[in-house]
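Chemist: Just a sequence and a predicted model for now, questions to come.
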Amino acid sequence: MATKHLTLSDFPEFVNSDGIALVDFWAAWCGPCRAFAPTFERASEQHTDIVFGKVDTEAEQQLAAEFRITSIPTLMVFRDGIMVYSQPGALPAPQLEQLIQGARDLDMDDVRRQIAERESQPAA
């Protein structure tokens, strides 16, 4: 499956669906972004059960601002509508594969329980 170019209007539906969604925030002028693009594309072809999207931070400045993107590329992983990973930096293929496997291995009931606990605690 090829990557989908995401916009402000289709981003929520893309990341809030069941399953795993990987999103690459990038820009055409960014050397590391261009270097990471083939690795991201190959992963999208190998993992057809996962959706892969790209956000051009130049074209989608509001979306990039909402996610406080200050360094690109930034890779985010969503599982069942919950952001489970967000970090700037291009990943080599083996580390991207580890990240994908880690997202697959997550116990989402435990993740939701931890979120609920954190949200129920009073603000410091």
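Modeler: Arrived safely.

Chemist: all contacts plus neighbour counts: C-alpha atoms, from now on.
Modeler: Fine.

Chemist: for this structure, what spans make up the helices?
Modeler: Listed in chain order, the helices of the chain (DSSP state H) span 11-15, 31-46, 61-66, 93-105, 108-120.

Chemist: Use this one as the comparison:
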Amino acid sequence: MPTVELTKDNFEETVTGSEIVLIDFWAAWCGPCRMFGPVYEKAAARHSDIVFGKVDTEAQPELAGAFQISSIPTLMAVRDRTVLYSQPGALPPQALEDLIGRIRAVDMDDVRRQAAGSRGAK
């Protein structure tokens, strides 16, 4: 599946309507972003069940600000509307594949139980 350009207009719908969404926060002037782009595109072609979104931080400063993106590229992984990963830096192909495997393996019931427990422990 090709990557999807995420904007403030389609971001919420994309994230809530998909089980797993990877989001690449990038900018055209960013050298590491340009190097990571083809790695990200190839992964998107291999994993058609995952939405691979791209947020151009120059065109979408509201989204970058909402997620406190201060360094690009930043890769974020969202599963079942929960952010499981958010780190700056371009990943090499194998590290991206490893991350995708870890995101798939997360027990979301356990994540929800932990979140509910931390909300109740005040």
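Modeler: Good, I have the coordinates. Everything numeric here is computed off the predicted structure, so don't read it as measured data.

Chemist: mind checking which of the helices of structure 1 is nearest residue 3 of structure 1?
Modeler: Among the helices of structure 1, helix 31-46 comes nearest to residue 3 of structure 1, with 6.5 Å by C-alpha to C-alpha.

Chemist: List the buried residues for that closest one?
Modeler: Neighbour-count burial for helix 31-46 of structure 1, counted by 16 or more other C-alpha atoms under 10 Å, picks out 32, 33, 36, 37, 39, 40, 43, 44.

Chemist: distance from it to structure 2 after superposition?
Modeler: Compared with structure 2 after fitting, helix 31-46 of structure 1 has a mean deviation of 0.2 Å; criterion: mean C-alpha distance after the TM-score superposition for structure 1.

Chemist: Could you check how far that helix is from the centre of its chain?
Modeler: On the basis of C-alpha atoms, centre = their mean, to the nearest Å, the separation between the geometric centre of helix 31-46 of structure 1 and that of its chain is 13 Å.

Chemist: tilt between it and helix 93-105?
Modeler: Between helix 31-46 of structure 1 and helix 93-105, the angle comes out at 50 degrees (axes from the mean of the first three to the mean of the last three C-alpha atoms, to 10 degrees).

Chemist: re earlier: just name the closest of the buried residues of helix 31-46 of structure 1 to residue 16 of structure 1, please.
Modeler: Set against residue 16 of structure 1, the nearest of those by C-alpha to C-alpha is residue 44 (18.2 Å).

Chemist: just checking, that closest one touches residue 1?
Modeler: Yes - the pair formed by residue 44 of structure 1 and residue 1 meets the contact definition of C-alpha atoms under 8 Å, at 5.6 Å.

Chemist: joint contacts of these two?
Modeler: Contact criterion C-alpha atoms under 8 Å, 6 or more residues apart in numbering; residues shared by residue 44 of structure 1 and residue 1: residue 51.

Chemist: can you put the helices of structure 1 in a markdown table and add distance to residue 53 of structure 1?
Modeler: Listed next are the helices of structure 1 as a markdown table, based on distance: least, C-alpha to C-alpha, whole Å:
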| stretch | distance to residue 53 of structure 1 |
| --- | --- |
| helix 11-15 | 8 |
| helix 31-46 | 9 |
| helix 61-66 | 13 |
| helix 93-105 | 14 |
| helix 108-120 | 22 |
